[in-house]
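J.: Let's see this in three dimensions:
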Amino acid sequence: MKRRTVPEIKMIDYGQEHLRRQGFVAMPLMASMQKDPQRSAPHLHDFYQVTLLGGHGRLMHDFREATFSGPILFFVSPGQVHTAYPDPGAEATVVSFTREFFNAHTGDAGLLAELPFYYTSSTPPWLPLEAEETTIARDLFREIQQEFDAAEPGAAEILQALLRILFIRAGRWYRRAHPVGRATRASRLVRDFHLLVEHHFHDWQTLEPYAHQLGVTTNHLNDVVREETGRAAGEHIRQRRLLDAKRLLLHSDLSVSEIGYRLGFNDPSYFSRFFRRYAETTPADFRNEIREKYQSSGD
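T.: Just a heads-up that it's a prediction; the model follows:
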């Protein structure tokens, strides 16, 4: 088996097994790092997380970094390379859940896709909280932790409801911090396009299948995306492929050619030219630089 520079971590073995099997775990962040030290270094996983952090520390998230001071929510989508470095004395609770758990027993399976802080590239995946927001968030996280720890009958349904309440409120706070104006037909089209890109960028590398799925022409899709975001629709697809290339260069031992093939490039030299054009460095140089940075960042 090839060694992974940054591991893909499964949902941690904590709490009642029947809730973990359904796709949910809540626990103190420091306890998770003590139980599995890999979590204190950059890693990724195939489920969602939301963490409430207090105190001071640093966050790393898909090649973005930030320091935090005071209460902050930190959102992680599946596949994103990330970690948190809380300073001594910092407190944090991390909630992990799968899409299937979040959508179970609800009449609306679309809320998760509409949240502004998951799968975001133009705005940060963290949210500093005001005093009133902090009180509400701490109460919700406390109730989530208590419900998870007790694991009484009906706990899964209550946890799903608490998560939805948390995210509806967090969505309000996030939109106040990052106003985007009233939702329009154009903004909804762009959001739907971004979600399609997230799920199909490996296979759909031209605009035609996206436009077909969205029920619009390629010209209309490109015009609307450019008007709403300032970038052509094809540029969003290319940037998403570039992000996956960076992730693979960081956390896998695949060769540059193998990474190119995995991303749908039939010619390794074309992949290298693509990467150099948009990352302004070669894949090999990027791999060396980012590994050195990430491996030394936790020291």
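
J.: Only C-alpha atoms from now on, for both contacts and neighbour counts.
T.: Will do.

J.: Next one: the nearest residue to Ala151 once chain neighbours are set aside relative to Gln22, how far apart?
T.: Nearest residue to Ala151 in three dimensions, chain neighbours excluded: Gln16, at 6.6 Å (Cα to Cα, 6 or more residues apart in numbering). Gln16 is 10 Å from Gln22, where distance means Cα to Cα, to the nearest Å.

J.: swap in Glu280?
T.: Per Cα to Cα, Glu280 is found 43 Å from Gln22.

J.: Also this sequence, please, to line up against the first:
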Amino acid sequence: MIKTETLADFYEIKLNQVPDGHQEPGHFNVFRTEDCVGQGKQPVQYSRRDFYKISLMRGRHLYHYADKSLEVNGCSLLFFNPRVPYTFEQISETATGYFCIFKEDFFATHIRGHLTDLPMYQPGGKPAFVLNAQQDDHVSAIFNKMLDEIGSDYRFKYDLIRNYTLELLHYALKMEPSNSLYEHTDANSRLTAVFTELLERQFPLDSPAQQFKLRSAKDFANQLAVHVNHLNRAIKTTTGKTTTEHIMERLAAEARALLKHTDWNISEISYSLGFEEPAHFNHFFKKTARTTPSAFRAMESA
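T.: Have a look, this model is predicted:
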């Protein structure tokens, strides 16, 4: 399974130490790219992160974003979010630039709506913006202001940094995103792996109050920022089964585990698995296990 990279993982990989404040809901930090990539540094792994990242990258790189790839040669401004796994390959010998990382709570109550409402963070949105020399200078100046403030003792420095980050977002929104995203040769297997990781991440269900939320191919397609038809084709091509078959098989396996290993009643199990009524769960379970939930539990406990 593809492991989600946490902030602690990031700091351990890049800096060999984890700062005390990394668990704060509104965590923010900013870096120069050349301090974090290159010789002696661990390569960036293809995975989902639990934080947002905005990067200004110079040089030649190949980015893998969800099931798409993007070759960048020059200067680009890129926006990555927790919903979509990514990595990049450095092709040129040198790479310079900047990047900042932050949790969504960094903007709590400070912006209208949510970050996911912005075009670059919506399903199917394009995360890359190619910059000319003048635009590079402008964006670099914003990142340098962030670097100056992050190291200062100014009491309200994070208010300033928040404004600088918003300036980056709005500067990009006034530009045209790059249209050069293309499907990678192993896009089907890559997308299938991400789907499987997202499906498994919902389990195990630890209490009757916890509920299985992503129940349809469309739910998963929205989370993975791809069209549902594309997701279905990729999974069918890779595994020979439909997206729905995978979801239902995993749901049935969890139902059997809950009936066998918990003392939850049928209604509680039904709710936790996302069924509106216990009768719907009974019908589903009987169709997949050829017996009722109550009979299965009695048989397993005999």
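
J.: coming back round to it: Glu280 and Gln22 of structure 1 - which one has more neighbours?
T.: Per other Cα atoms under 10 Å, whichever of Glu280 of structure 1 and Gln22 has more neighbours is Gln22, with 15 against 11.

J.: Trace Arg162 of structure 2 over to structure 1, please.
T.: In structure 1, the residue matched to Arg162 of structure 2 (TM-score structural alignment) is Gln160.

J.: Please give me every residue in contact with its match.
T.: By Cα atoms under 8 Å, 6 or more residues apart in numbering, Gln160 of structure 1 lies in contact with 101-102, 104.

J.: repeat for Pro116 of structure 1
T.: So Pro116 of structure 1 contacts 171, 174-175 (Cα under 8 Å, 6+ apart).

J.: most surrounded residue in these?
T.: Neighbour-wise, the contacts of Pro116 of structure 1 (other Cα under 10 Å) top out at Tyr174, 23 neighbours.

J.: where's the residue lying closest to it once chain neighbours are set aside, which helix or strand?
T.: In this structure, Tyr174 of structure 1 finds its nearest non-sequential neighbour in Leu127, 6.6 Å apart by Cα to Cα, 6+ apart. Assessed by DSSP states H and E, Leu127 of structure 1 sits inside strand 126-128.

J.: residues in structure 2 matched by the next helix or strand after that strand, start to end?
T.: Using DSSP H and E, the helix or strand that follows strand 126-128 of structure 1 in sequence is helix 131-150. Counting by TM-score structural alignment, helix 131-150 of structure 1 falls onto residues 133-152 of structure 2.

J.: Which parts of the stretch 51-200 of structure 2 are strands?
T.: 52-65, 68-80, 86-90, 96-102, 128-130, 182-183 (DSSP state E, counting those that start in this stretch).

J.: matching residues in structure 1 for the last one?
T.: This means strand 182-183 of structure 2. So strand 182-183 of structure 2 sits over no part of structure 1, by TM-score structural alignment.

J.: Now do that strand: which elements does it pack against?
T.: Judged by 3 or more Cα pairs under 8 Å, 6 or more residues apart in numbering; DSSP states H and E, strand 182-183 of structure 2 is in contact with strand 68-80.

J.: so what secondary structure elements neighbour the strand it packs on?
T.: strand 52-65, strand 128-130, strand 182-183.

J.: What is the corresponding segment of structure 1 for that strand?
T.: Counting by TM-score structural alignment, strand 68-80 of structure 2 lines up with residues 64-76 of structure 1.

J.: If you map the contacts of Gln160 of structure 1 onto structure 2, which are still there?
T.: Of these, the ones still in contact in structure 2 (both residues aligned by TM-score structural alignment, their matches' Cα atoms under 8 Å) are 101-102.

J.: Mark which of the contacts of Gln160 of structure 1 are buried, thanks.
T.: For the contacts of Gln160 of structure 1, a burial check counting by 16 or more other Cα atoms under 10 Å picks out 101-102.

J.: The contacts of Gln160 of structure 1 into JSON lines, with extra columns for distance to Asp62 of structure 1?
T.: As requested, the contacts of Gln160 of structure 1 are exported to JSON lines (distance: Cα to Cα, whole Å):
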{"residue": "Phe101", "distance to Asp62 of structure 1": "25"}
{"residue": "Phe102", "distance to Asp62 of structure 1": "24"}
{"residue": "Ala104", "distance to Asp62 of structure 1": "29"}
